[in-house]
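[1] Need a 3D model of the sequence below.
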Amino acid sequence: MGLLSLGTPLDWHDSRHHNEHVREHGIIQLINMFKQHAGRTQDTFLWGDEVEYMLVDIDEAEKTAKLSIDKDHILKSLNDESLSLHKSVDNNISFHPEYGRYMLEGTPASPYNGNSLDDYVYVEKNMIKRREVSESELPAHIKPLTLTTFPRMGCPNFTSPCAKPIGPASQSLFLPDEIINRHVRFPTLTANIRKRRGCKVAINLPIYPDINTKLLDDSIPHNRDLFDSDKEPFIGASKPGHVYMDSMGFGMGSSCLQITMQAANIDEARYLYDTLAPITPIMLSLSAAAPIFKGFLVNQDVRWNVVSGAVDDRTFVERNSEPYAGYNVFGGLNIGKDQLLSSVDVNQTLNEYGDLKNLKTDDGKPIQRVPKSRYDSIDNYLGDGSYSTSYFNPKLNDIQAPINKKVFDKLHNEHPELFDTYLANHFAHLFVRDPLVLFSERINQDDELENDHFENIQSTNWQTLRFKPPALYENGTDLSTKPGWRVEFRPMEIQLTDFENAAYSNFISLLSKAIIKFRPNLYIPISKIERNMKTAHNVDSVLEDKFWFKSLDQWNLNNNDFIGYDLSWFDRYLNAGNDELGHDEVYINGYSRNGAIINQENGNRSSAKTVESINEVDDEGTDQKYTINEIINGNDKFPGLIRLIIRVIANDLLPAQQSHHCESQVLAKNLIRIKHYLLLISQRASGKIPTTANWIRAMVLNHESYERDSKVGVRVNYDLVQSAVEITDLLNRELVLSFFGETVGEYLLGSL
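    A predicted model of the protein is given here:
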């Protein structure tokens, strides 16, 4: 998670005096990075994934499941040459710390080759090894599970061993500081967010209404007087009818799946970034796995707004909110005594950069209205004007996104050959933020060789996408061996099984490869992506809602080019028969010439409940609202994202000598696996199989111990975790089939 350094972390009130220093040198480092890597043009399409695990202590005798907070030593062991590093090295695995002491992040040690079909199957094998290696370092009763959220996190006695919520870093009423990673960066980050903000974070999620639901968060203690902040839920922080959470751990203590792709050059990376942007809320909805927080069923399915709130360090003035009684509107900003509270007019107009008139910190940085948390969806496209597509229109960047004018001028005015308007605007927007953790030993850096100051800002802007420039290296370094221009895809929730996580990883990486090859125009206004992100939080949004998307007939693709490249392509390729045509032809029997699929297994014509297909259209006719089923699986006018992927597999990833029909058993086995990855995505989009969130919610609602009060008790939590284990390890046939559906479930059970 982000940048880890060794040294002495500064308290916010000390580090804030160095904020401008970090920004100034971070931008110098960024400019040097661009200068050093400007000539990279032919980098290979490489990619990798990040999987986050929770260590769960399961007590079968007591029927409890708790987060294990005393086994984090395995991270040291798996990175220590004298202990178990060999297990990681031998299996091409790398383990990293995450926010929670009970968390573990696993990645491949070396990236996958995006031009190798074998590597798309190897992904799952690598994930399996990560789980096996971590389990080998743990007692049998502690399992590394890929849960997006732990259902009873923040409830009494949810950790093993038990710890009380009395810690000074978070001052949480619910979470003990003992859940926080021991590295000094993490408790400092937790405390500094609170200190900069001027109060604790406040996350409020609507409670899922049931027959006996009180619509009241009765878990908030009324009689604690340990910290001044204990009174906050009673003076405006908590909302009636909502679950109230007050700590960074509720968000950064959840788990997700992230994918990073390397493009050939900076222009290709910018186009890929922009084209993936409208897909981020679609994949958030399609990967939904978080309907429970702090022991309550909530009236949403995903974690995103929780993490957003958990690291929201904006002050009252930056949020344009009235302060709590007795609290400073400027929070912990570095403001002189001459700046009185009365000097702030909440209705004050902003200039074009988002600055409030005549309000500056002591180091001269304008105080701004900042509409969003530093963990949120992207605010601007990068633009594809230097790429061959040139679809981007400046009007698409249509939301209020403040920028650091000083940074913009430094990049665009002094280095226009490196930073055009939109690229300069991107980084100037990121640099409205302050650095949150600064180590005293790292204040002064060599800007020709180091980029920690840049990463300090970059890595704490946690957005749905991250544009990642290459790092700085010594002169003479072979840059082709170092990571290049990359795009990180960040919105997806983690899934229970390695099969699912491999499926979602494959989908995004193969889709990125298809985007680069076919160059579709997916641009829609940023404001519509914002609306889609909110929609993606809804219960069962994948079936119940529609999403703004580029009109399917305006993708700059010819639908006829994708006829036949549906999921049945795998069967036709793997089984020679009377459908065999010429070398470059595709069998289309069973398809209409305009691409409508007939009698397909993927669920396009499923009887599952979905939104009616009458689409809302915008005024200009360039965007419409579609179901996720239409976007993923296509319709009569549009091939759907899956067919773009399958055409890439068929035309770019097959061995040249087997480009028409498969004659290799190994290749056939790999293709069958990839087919089922895509089938999982397709059937979740169509509603033929449930999302993880839908399945979890149903498990709670149908549990014999559930009292129809929206609360997830100790026994319900235990049974949920046990079911997750049995699905993860494919141990229970009935559960596996209820979770994966018959087709995918039977395939997985048969492939053991």
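
[2] switch to C-alpha atoms for all contacts and neighbour counts from now on
    Fine.

[3] show me the biggest strand of this structure in terms of residues.
    Under DSSP state E, the strand in the chain containing the largest number of residues is strand 46-59.

[4] Buried ones in the helix or strand that that one is followed by, by neighbour count?
    From strand 46-59 onward toward the C-terminus, using DSSP states H and E, the following helix or strand is strand 64-68. Of the residues in strand 64-68, those buried under the neighbour-count criterion (16 or more other C-alpha atoms under 10 Å) are 64-68.

[5] Could you pull out the helices in the stretch 51-200 of the chain for me?
    Using DSSP state H, counting those that start in this stretch, the helices of the stretch 51-200 of the chain run over 73-77, 85-90, 117-136, 185-197.

[6] any idea how far Lys513 is from Leu680?
    In this structure, Lys513 and Leu680 are separated by 20 Å, where distance is defined by C-alpha to C-alpha, to the nearest Å.

[7] got TSV for the helices of the stretch 51-200 of the chain, with distance to Lys395 and mean neighbour count too?
    Putting these into TSV (distance: least, C-alpha to C-alpha, whole Å; neighbours: other C-alpha atoms under 10 Å) gives the following:
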stretch	distance to Lys395	mean neighbour count
helix 73-77	47	17
helix 85-90	48	17
helix 117-136	38	19
helix 185-197	33	24
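
[8] want to throw the ones you listed into TSV with distance to Ser110?
    TSV is the format used below for those (distance: least, C-alpha to C-alpha, whole Å):
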stretch	distance to Ser110
helix 73-77	19
helix 85-90	10
helix 117-136	11
helix 185-197	26
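
[9] Compare these and report which one is nearest to Val437.
    Evaluated over the helices of the stretch 51-200 of the chain, closeness to Val437 peaks at helix 185-197, with 5.8 Å, by C-alpha to C-alpha.

[10] which residues sit against the closest one?
    By C-alpha atoms under 8 Å, 6 or more residues apart in numbering, the surrounding residues in contact with helix 185-197 are 4-5, 9-13, 99, 168-170, 177, 180-181, 200-201, 247-248, 311-316, 331-333, 436-437.

[11] before we move on, what about stretch 245-255?
    Contacts for stretch 245-255 (C-alpha under 8 Å, 6+ apart): 51-54, 99-100, 103, 146-150, 153-154, 170-175, 179-180, 190, 200-204, 294, 303, 306-311, 493-494.

[12] The residues you listed in strands, which ones?
    Members of the contacts of stretch 245-255 lying in strands (criterion: DSSP E): 51-54, 103, 203-204.

[13] Among the residues you listed, name the buried ones.
    Burial by neighbour count, 16+ other C-alpha under 10 Å: within the ones in strands among the contacts of stretch 245-255 this picks out 51-54, 103, 203-204.

[14] of these, closest to Glu268?
    Closest to Glu268, out of all of these and judged by C-alpha to C-alpha, is Val51, at 26.0 Å.

[15] I'd like the structure of this one too, to check against the first:
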Amino acid sequence: MGLLSLGTPLSWEEIKANGYDEHIRRHGLIQFVNLYNKLKDRPCDMLKWGDEVEYMLVKLDHENKSAKLLLKAEEILPRLQEKEENNPGGDSNTLWHPEYAAYMVESTPGKPYGGLMAHLNTVEANMKLRRQELEKLLDTAKGETALTLTAFPRLGCPSFSTPWYKPNPSNDDGIYKSLFIPDETIYLGHPRYSSFTKNIRKRRGEKVAINIPIFKDKNTLTPFVEEFVNDHDGEGARAAKPDHVYMDCTGFGFGNSCLQMTFQACNITEARHLYDQLTPLCPIILALSAASPIYKGYLTDHDVRWNVIAESVDDRTPEERNLEPLKNNKFVIPKSRYGSTDSYLSPNGERYSDIDLVLDERDCQELMDKGIDRQLARHIAHLFIRDTISVFAEMIGLDDNKDSDHFENIQSTNWQTLRFKPPPVNSNIGWRVECRPIEVQLTDFENAAYVVFVVLLTRTILTFKLNLLMQLSKVDLNMQQAQKRNAILNSKFYFRKDLQSCACDCPIENEQCLMSINTIINGGPLGDGQGDFPGLIPLINLYVATVETDLDTRCTIMRYLKLISDRASGKLQTMAAWMRNFVTSHSEYKHDSVVTDRINYDLVTACDQITKGQMTAPELFHCTESKSSNDIPNSVKVAQEIV
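    Take a look at the predicted model:
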């Protein structure tokens, strides 16, 4: 969702000409220092956490056998938000927020979940409630539905939405200038989305260029080269790579959906520790949840969304991409502003921070001079190598002692696998960590399973004092492996061998080795006489056995962990593998990597039926029901009140 300040959006030219980029950078650093000094010793907070689910609105035309994205978010979002607006701060079970596209909405639970095990049993029930609230506002008789798809398979194909608008690549005053996606697909109910989208293009000096390897089937053209009928200036032809699917605007990335989580830690030290320990897990979680093998109507050789989004918001100039000598910019920047974590935050993590961190030494020293330790100062200074891409005229002159919008402006547009989040100004919210790599799944059962799995991982790490730290360069390699086709079964990932030791005398490279995801999740021998790896789920089971848990919650947890375990072992397919198999076995598929309108209709219809329980999918899950409930047991409530 990000920072959603309101006001008059400024163009990139206005931001640069008036020096607002540097103004926001300088004052954002001051605001962080003020936040840190005010809240670094904040007393212990309780564990609180929540999830964010992003939905796509879809219209199924059963008569014409076509599935299209439904541009209806601006119409229905106010109705979803009525309860909250009529009773602000009330007891609502659900909250609704705008998202990037006109066919997307985002939901969160009405209030955070707590530290009781019984709260894990309420997640799925709350997700079902949210989906029901959304579906009530759709005209199901006309084929309108809400799906938790990571990527709509024919986004960017002709007439992929209803209503349909023609792309206008010749309009330099437009937002996208895309050959494929019209500006009207952006959610225009909030100016932030259109503003930062256009500013990304303007700052970069050209359209973004997304190139994802095509899946080479037996009839796929070699080389695979697309032809663009409306590419009048030739920019698309120059940017498109052979044997790749080419996409040319932010909508191809931010028009995807995901599942995110945020944890409130006990204090700043625990938040930094959790941030570091979760960092090596992000590529594993990404591959485990793979759900997006199709882009712009083509099967690709990737199974996840990550690089698509990273390239879709890549505002680096040619100088920053090392295509031209540095002249007008300060740094060569290796990654897009959407990428994998670049630094550890805890003292133990410094040993494993082997990536050359690009930062302004002046900013870093300024932070350290004001009491920020070196590790955290380097992290913040690295985030602040980015320019602001969204400025509102009314939000420039702020009181740095009372506001943090300038800090959040840059913080919230650094979209990494994890986000370290200070408490907001004047709130009762503590230090938090946001986990961002999970691909959203079709059913509430699956989404709840992934959420509960990650929550239990954090508790297991803290309880058993596990150490998952490894070289960040290896984490980066894992992120690229995680995106490959069927990586969950075919790729090996670097992972720490001994999760109990803080450090050892051996070379740092010897602390980790290549493992399959099955070994990482379920445990098993490492080979070459290296012993056995315990497995994350067996460790979670040990943790669950030490905590008093009611029977329904324990049953639900076991079903969730079985889903994760069987996906890791290959007994069950990922959503990406299931979608790929659906397409390649379709009677209309010509083994040419093309997902036609009819194949897309049948695929999306099947997804809708699975979501609604009208179609079974034994390849995806053993069951879709748990003992989830909207309420925690009375006995647990009583125990909580006593505590």
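
[16] hmm, back to that, can you tell me which of the ones in strands among the contacts of stretch 245-255 of the first structure lies closest to Ala650 of the first structure?
    Set against Ala650 of the first structure, the nearest of those by C-alpha to C-alpha is Val51 (28.3 Å).

[17] What number of residues are in the vicinity of the residue mapped onto Val539 of the first structure from the second structure?
    For Val539 of the first structure, the aligned position in the second structure is occupied by Arg485, per TM-score structural alignment. When neighbours are defined as other C-alpha atoms under 10 Å, Arg485 of the second structure has 23 of them.

[18] Repeat that for the one 3 residues further on.
    For Ile488 of the second structure, the tally of surrounding residues (other C-alpha under 10 Å) stands at 30.

[19] Tell me where the stretch 501-643 of the second structure has helices.
    Counting by DSSP H, counting those that start in this stretch, the segments of the stretch 501-643 of the second structure that form helices are 517-522, 536-546, 551-569, 575-584, 597-611, 634-642.

[20] which stretch among these comes nearest Leu376 of the second structure?
    Closest approach to Leu376 of the second structure among the helices of the stretch 501-643 of the second structure is made by helix 536-546 (28.4 Å; C-alpha to C-alpha).

[21] between that closest one and helix 551-569, what angle do the directions make?
    Counting by axes from the mean of the first three to the mean of the last three C-alpha atoms, to 10 degrees, helix 536-546 of the second structure lies at 170 degrees to helix 551-569.

[22] The first structure: which residue goes with Val304 of the second structure?
    Pairing criterion TM-score structural alignment: the partner of Val304 of the second structure within the first structure is identified as Val302.

[23] neighbours around that match, how many?
    Counted with other C-alpha under 10 Å, the neighbours of Val302 of the first structure add up to 26.

[24] circling back to that earlier point, among the helices of the stretch 501-643 of the second structure, show me which one is buried the most.
    Ranked by mean neighbour count under mean count of other C-alpha atoms under 10 Å, those are led by helix 517-522, which reaches a mean of 23.

[25] neighbouring contacts of that one?
    If you take C-alpha under 8 Å, 6+ apart as the criterion, helix 517-522 of the second structure is touched by 284, 288, 488-489, 492-493, 495, 525-526, 533-538, 565, 568-569.

[26] cool, stretch 231-243 of the second structure as well?
    Contact partners of stretch 231-243 of the second structure, identified using C-alpha under 8 Å, 6+ apart, comprise 169-170, 179, 209, 211, 213-214, 222-228, 246, 248.

[27] and it, which residues are buried?
    236-237, 239-243.

[28] now do stretch 518-531 of the first structure
    When neighbours are counted by 16+ other C-alpha under 10 Å, the buried residues of stretch 518-531 of the first structure are found to be 519-530.

[29] Asn211 of the second structure contacts His244, doesn't it?
    Yes - under the criterion of C-alpha atoms under 8 Å, Asn211 of the second structure is in contact with His244, at a separation of 5.5 Å.

[30] Ile210 of the second structure -> the first structure?
    Checking with TM-score structural alignment, Ile210 of the second structure has Ile203 as its match.

[31] Excluding sequence neighbours, find me the nearest residue to that match.
    Take Ile203 of the first structure and drop its neighbours on the chain: the residue closest to it by C-alpha to C-alpha, 6 or more residues apart in numbering is Met245, 5.0 Å away.

[32] how many other residues sit next to the one you found?
    Summarising burial for Met245 of the first structure: neighbours were counted as other C-alpha under 10 Å, giving 30.

[33] Map it across to the second structure for me.
    Counting by TM-score structural alignment, the partner of Met245 of the first structure is Met247.

[34] From the chain's centroid, how far away is stretch 273-285 of the first structure?
    In terms of C-alpha atoms, centre = their mean, to the nearest Å, the centre of stretch 273-285 of the first structure is set 10 Å apart from its chain centre.

[35] circling back: which pair of the contacts of stretch 231-243 of the second structure spans the longest distance?
    Using C-alpha to C-alpha, those span at most 30.4 Å, a distance reached by Ser170 and Thr222.

[36] who touches Ser309 of the first structure in this structure?
    Quick fix: residue 309 of the first structure reads Gly, not Ser. The contact partners of Gly309 of the first structure, by C-alpha under 8 Å, 6+ apart, come to 201-203, 251, 373, 375.

[37] Map Gln624 of the first structure across to the second structure for me.
    Counting by TM-score structural alignment, Gln624 of the first structure lines up with Cys513 in the second structure.

[38] what lines up against Glu488 of the first structure once you look at the second structure?
    Looking across to the second structure (by TM-score structural alignment), Glu488 of the first structure lines up with Glu434.

[39] Which one of the contacts of Gly309 of the first structure is nearest to Tyr112 of the first structure?
    Comparing the contacts of Gly309 of the first structure against Tyr112 of the first structure with C-alpha to C-alpha places Tyr375 closest, at 27.6 Å.

[40] thinking again about what came up before, check what contacts the one helix or strand the match of Glu488 of the first structure maps to and list those residues.
    Taking DSSP H and E as the criterion, the element that holds Glu434 of the second structure is strand 432-435. Contact with strand 432-435 of the second structure is made by 260-265, 271, 274-275, 417-423, as judged by C-alpha under 8 Å, 6+ apart.

[41] Good, wrapping up.
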